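Trainee: Take this sequence and fold it.
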Amino acid sequence: MTQQLLAKKDNPITSKQQLIEYIAAGEKPREQWRIGTEHEKFAFCKDTLRPVPYDGERSIRAILEALAKEFGWSPIMEGEYIIGLKKNGQSITLEPGGQLELSGGTLATLHETCAEVGTHLKETMAVSEKLGINFLGVGFNPNTRREDVPKMPKGRYAIMTAYMPKRGNLGLDMMYRTATVQTNLDYADEADMVRKFRTSLALQPIVTALFANSPFSEGQPNGYLSYRSHIWTDTDPDRCGMLPFVFEAGMGYEAYVDHVLDVPMYFVYRDGKYVDASGQSFRDFLQGRLSACPGERPTMQDWEDHMSTLFPEVRLKKFLEMRGADGGSWNIICALPALWVGLLYDSAALEAAWDLCKGWSLEDHDYLRREVPKTALKTPFGKGTVLDLARDLLDISAEGLKRRGKLNSTGEDERIFLNSLFAIAESGRTQAEVLLEKYHKEWNGDITRLFSDHAF
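Mentor: Okay, the predicted model is just below:
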């Protein structure tokens, strides 16, 4: 069966309908809905507080090799380079600037999700401590210039690095200096996908505000609470943003496929190497007219690769990815999937969440996307602020999690993972604002205190 699936994946695509069916194949009945969580973090040398290079005695390669040796992970190779690890449906991968990412397995409960995160962090810290390396959970590298960030040896990143400056001013900062937490969730059918896509896309700025945690750049405040979120507004207008067509009549699998087809390509992967196809058209590829691969037609693997190079606030594959949150501390990693599961996996909660935002105009969406990175929960909106909306969202999510009734060994349900967010909403102060207050007062302008006080 595996060989048959691989062969099918490598067969040339002959029609757009196959691309639509690819997304439709993600449909699952409610009892099979799962939770996938991904988080990135910055690795830094404890003595210099600088990013960890790929090679050397104290390096990213050394971390990956130690995890493989000590905890049974299998290496993922690109040529002679180890670029990731895999085990039990999980993978550890590298972002362009050496940010280490865990892409978790698809799990049934948030209790399992948070246990997975905890195991990963304990293992990673166990091997890194011996190397004099530690990790920081924030949304933007707080003390390193773009040109000083070490580059990872992945072919796709070289192509992206050359192409990014052609489309925006901050794309290289996105690649090399940002970190995020995201969660991946299922849908039952096309109508359910559309409801969840519209609701989560509209509410993404509210979640960005709750998770705002990137107020520093190059050792000092940068004027934003979520600078990571701001960076996406000047990365690449072709592949980022709020996707107005999602809110229009006729939204469905085909509408999203048409959108993906119209986004310029980055690369094609052939014979273990990345072929530069930057700026070229996947529609041409379907017709065998791609100049990077003359006469060839794409496979489903090419389609998957291309879909992965789109970066909207919510991304559709065979599941929906929530992409609006800054990286953060251990408990915040678990809070993001908790918030979205509570909102989207309970029918009453999904309806209540949509009621909050269904009357918003495209101008409202653009306003929130533009202003929230600066002022987060304090952003004025309607008759109140984003904080008011965040509190409503948390209450809706908590009720959704309560109705799910998934208990841990001590009888607690999944609402426990929202505690850190309720604390933020109650105080009205984001993680970023707490850090800024410390910077100006307790730390007396010394950014190095961030690394000692807030590392994992």
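Trainee: can we go C-alpha only for contacts and neighbour counts from here?
Mentor: Fine.
Trainee: Please report how far residue 453 lies from residue 435.
Mentor: 10 Å (C-alpha to C-alpha, to the nearest Å).
Trainee: Comparing these two, which residue is more hemmed in?
Mentor: residue 435 (22 against 9; other C-alpha atoms under 10 Å).
Trainee: Pretty sure that one sits in a helix.
Mentor: Yes: under DSSP: H, G, I helix; E, B strand; the rest coil, residue 435 falls within a helix.
Trainee: Give me the distance between it and residue 138.
Mentor: 10 Å.
Trainee: now swap in residue 13 and tell me
Mentor: 41 Å.
Trainee: Helix, strand or coil: sort out the residue lying closest to residue 296 once chain neighbours are set aside for me.
Mentor: Closest residue to residue 296 apart from its sequence neighbours, by C-alpha to C-alpha, 6 or more residues apart in numbering: residue 288 at 5.0 Å. Under three-state DSSP, the three-state class of residue 288 is coil.
Trainee: residues contacting residue 288?
Mentor: By C-alpha atoms under 8 Å, 6 or more residues apart in numbering, the contact set of residue 288 is 294-298.
Trainee: and which of those residues is nearest residue 66?
Mentor: Taking C-alpha to C-alpha as the measure, residue 66 lies nearest residue 298 of the contacts of residue 288, at 37.1 Å.
Trainee: dump the residue contacts of that closest one.
Mentor: Here residue 298 is in contact with 12-13, 285-286, 288 (C-alpha under 8 Å, 6+ apart).
Trainee: Second input sequence below; structure requested for side-by-side comparison:
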Amino acid sequence: MSTRQVSNSNDPLIEDISQLIEPMVGGEKPRDQWRIGTEHEKFVYCTDDFHAPSYEEPGGIRDLLLALQEFGWKPVEENGKVIAMAGDDGTVSLEPAGQLELSGAPLENLHQTCNETGRHLEQVKAIGAKTGKGFLGMGMWPDKTRDELPIMPKGRYGIMLNHMPRVGNLGLDMMLRTCTIQVNLDYASEADMAQKFRVGLALQPLATALFASSPFTEGKPNGYLSYRSHIWSDTDPHRTGMLPFVFEDGFGYERYVQYMLDVPMYFVFRDGKYIDAAGLSFRDFLKGDLSVVPGEKPTMADWNDHLSTAFPEVRLKSFLEMRGADGGPWHRICALPAFWVGLLYDQTALDAAWDLVRHWSMDEREALRNAVPKEGLDAAIPGGRKLLDLAGEVLDIASAGLTARGRLNTSGDNETGFLDPLRDVVAKGKSPAQQLLDLYHGEWNGDLSKIYPEMSF
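Mentor: Got it, this is the predicted structure:
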């Protein structure tokens, strides 16, 4: 999630609703300036007893962050507490229960992305080796209850933790017990954004199935392959979902703005602190009628903050965020941006991907999204086939798109090799979660502690 550092007091006030499309318009870039921003989260645990370390304990999350100074990272503080580290490779920040996130820098190609990820993991593993910490790559804590998890000292998290139970049953699980991999991608124009948004939403269930790795809750199988994905269906209906309006004729920036104006607020950031505005209306804020800051009107910084508080399967800010994948091990971190870059950054591939899904009805899209958390690649798609049958076609399109990009490393390899982990999933016909369940019921003999060596970085 976003890490705010300053209260942009000089940021321009919003005088007219027409200003609200400015972040989206400002995100338009010519093709040669398109970049790849990859984010990945991981669970931190103590290797002696597998507990999740608190922020304050010796060798805990605060100390882990500060240890990154050895590698050139600089602390970011909120109310005197270190909540993130900034560096050339982006930002290392905290999720609500101490999950560690790398929000990577915008990079030109996937070779750079994988090098960035590798540097980060080598750094945290070196720190972990000294302090007895391990890092688990999954979509959900396999064995922790909510009560066993710490809370990190970020103001927005306190507001969200208080608000979540009012609007859904699983929002606290989303905050405390899940991890994801995401990729942020650019667009050239409003029309390009709309086509990429539609393909991203329609195929997000496939990404969920290919990366599904959250089949356990509190030490036992939970009946799902991606319980993380299921959690989003009961988190907050006002700010999640498949966004049917994206597929309507005429969809563009203004329609997304109207959607965001209907998403209830979480907070207002003033003087370095988060003010609880949970459930209040940004429309009232525009009129100067927000009860927690009476008489004030929002700035563009407030609007950018608000854009970060919706959690649909694909999110629009000044770029598009692909949000459907569970967290996973090292090799799958690079596979997610490869999947989406291959599909969305080559026009021939983008058109081919859209042709596969453009005739699906909204009911069919919703049905697929709802089926995938439990059924994974076995979920039915329109036409009587399984999602697995579509997966190979989509990977072929993504591979062709990466080949057409022609971005080579120093050995002369293009970017298609980063799709290999997904090719392996399709060849086996089983999501990663199904493969973990086979181990659990087989050679692990129900001993879930064995997941730590299996899924740690």
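Trainee: Looking at residue 13 and residue 138 of the first structure, which has the bigger crowd around it?
Mentor: More crowded of residue 13 of the first structure and residue 138, by other C-alpha under 10 Å: residue 138, with 31 against 21.
Trainee: how about that one, what's its partner in the second structure?
Mentor: By TM-score structural alignment, residue 138 of the first structure lines up with residue 138 in the second structure.
Trainee: Could you measure from its match over to residue 101 of the second structure?
Mentor: Counting by C-alpha to C-alpha, the gap from residue 138 of the second structure to residue 101 of the second structure is 13 Å.
Trainee: Could you tell me which residues touch both of those two?
Mentor: With C-alpha under 8 Å, 6+ apart, residue 138 of the second structure and residue 101 have common neighbours residue 42.
Trainee: circling back: who wins for most neighbours among the contacts of residue 288 of the first structure?
Mentor: Comparing the contacts of residue 288 of the first structure on neighbour count, residue 298 comes out first with 22 neighbours (neighbours: other C-alpha under 10 Å).
Trainee: What distance do you get for that residue to residue 212 of the first structure?
Mentor: Between residue 298 of the first structure and residue 212 of the first structure the computed distance is 39 Å (C-alpha to C-alpha).
Trainee: Kindly report the same for residue 53 of the first structure.
Mentor: According to C-alpha to C-alpha, residue 53 of the first structure stands 27 Å off from residue 212 of the first structure.
Trainee: Between those two, which is the more surrounded one?
Mentor: Taking other C-alpha under 10 Å, residue 53 of the first structure and residue 212 do not tie; residue 212 has more neighbours (33 against 21).
Trainee: And the strands in the stretch 201-350 of the first structure, which stretches?
Mentor: In order along the chain, the stretch 201-350 of the first structure carries the following strands (DSSP state E, counting those that start in this stretch): 216-217, 220-221, 240-241, 267-270, 273-276, 311-312, 314-316, 320-326.
Trainee: The first one vs the second structure, average offset?
Mentor: Its aligned residues in the second structure lie a mean 0.6 Å from strand 216-217 of the first structure after superposition (mean C-alpha distance after the TM-score superposition for the first structure).
Trainee: Mind listing residues that contact that strand?
Mentor: So strand 216-217 of the first structure is in contact with 140-144, 222, 227, going by C-alpha under 8 Å, 6+ apart.
Trainee: among those, which two are most distant?
Mentor: Greatest spatial distance in the contacts of strand 216-217 of the first structure: 144 and 227, 14.4 Å, computed using C-alpha to C-alpha.
Trainee: between those two, which one's more packed in?
Mentor: The neighbour comparison of residue 144 of the first structure against residue 227 (other C-alpha under 10 Å) goes to residue 227, with 25 against 16.
Trainee: In PyMOL, how would I select just the buried ones from the contacts of strand 216-217 of the first structure?
Mentor: The buried residues among these can be selected in PyMOL (16 or more other C-alpha atoms under 10 Å) with this line:
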select buried, resi 140+141+142+143+144+227
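Trainee: so who does residue 96 of the second structure touch?
Mentor: Contacts of residue 96 of the second structure by C-alpha under 8 Å, 6+ apart are 151-152, 154, 157, 175-176.
Trainee: Revised request: answer the last question for residue 67 of the first structure.
Mentor: 73, 123-124, 127.
Trainee: okay if I get those as CSV plus distance to residue 368 of the first structure, neighbour count and secondary structure?
Mentor: Converted to CSV, the contacts of residue 67 of the first structure look like this (distance: C-alpha to C-alpha, whole Å; neighbours: other C-alpha atoms under 10 Å; DSSP: H, G, I helix; E, B strand; the rest coil):
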residue, distance to residue 368 of the first structure, neighbour count, secondary structure
73, 42, 20, coil
123, 38, 14, helix
124, 36, 20, helix
127, 41, 20, helix
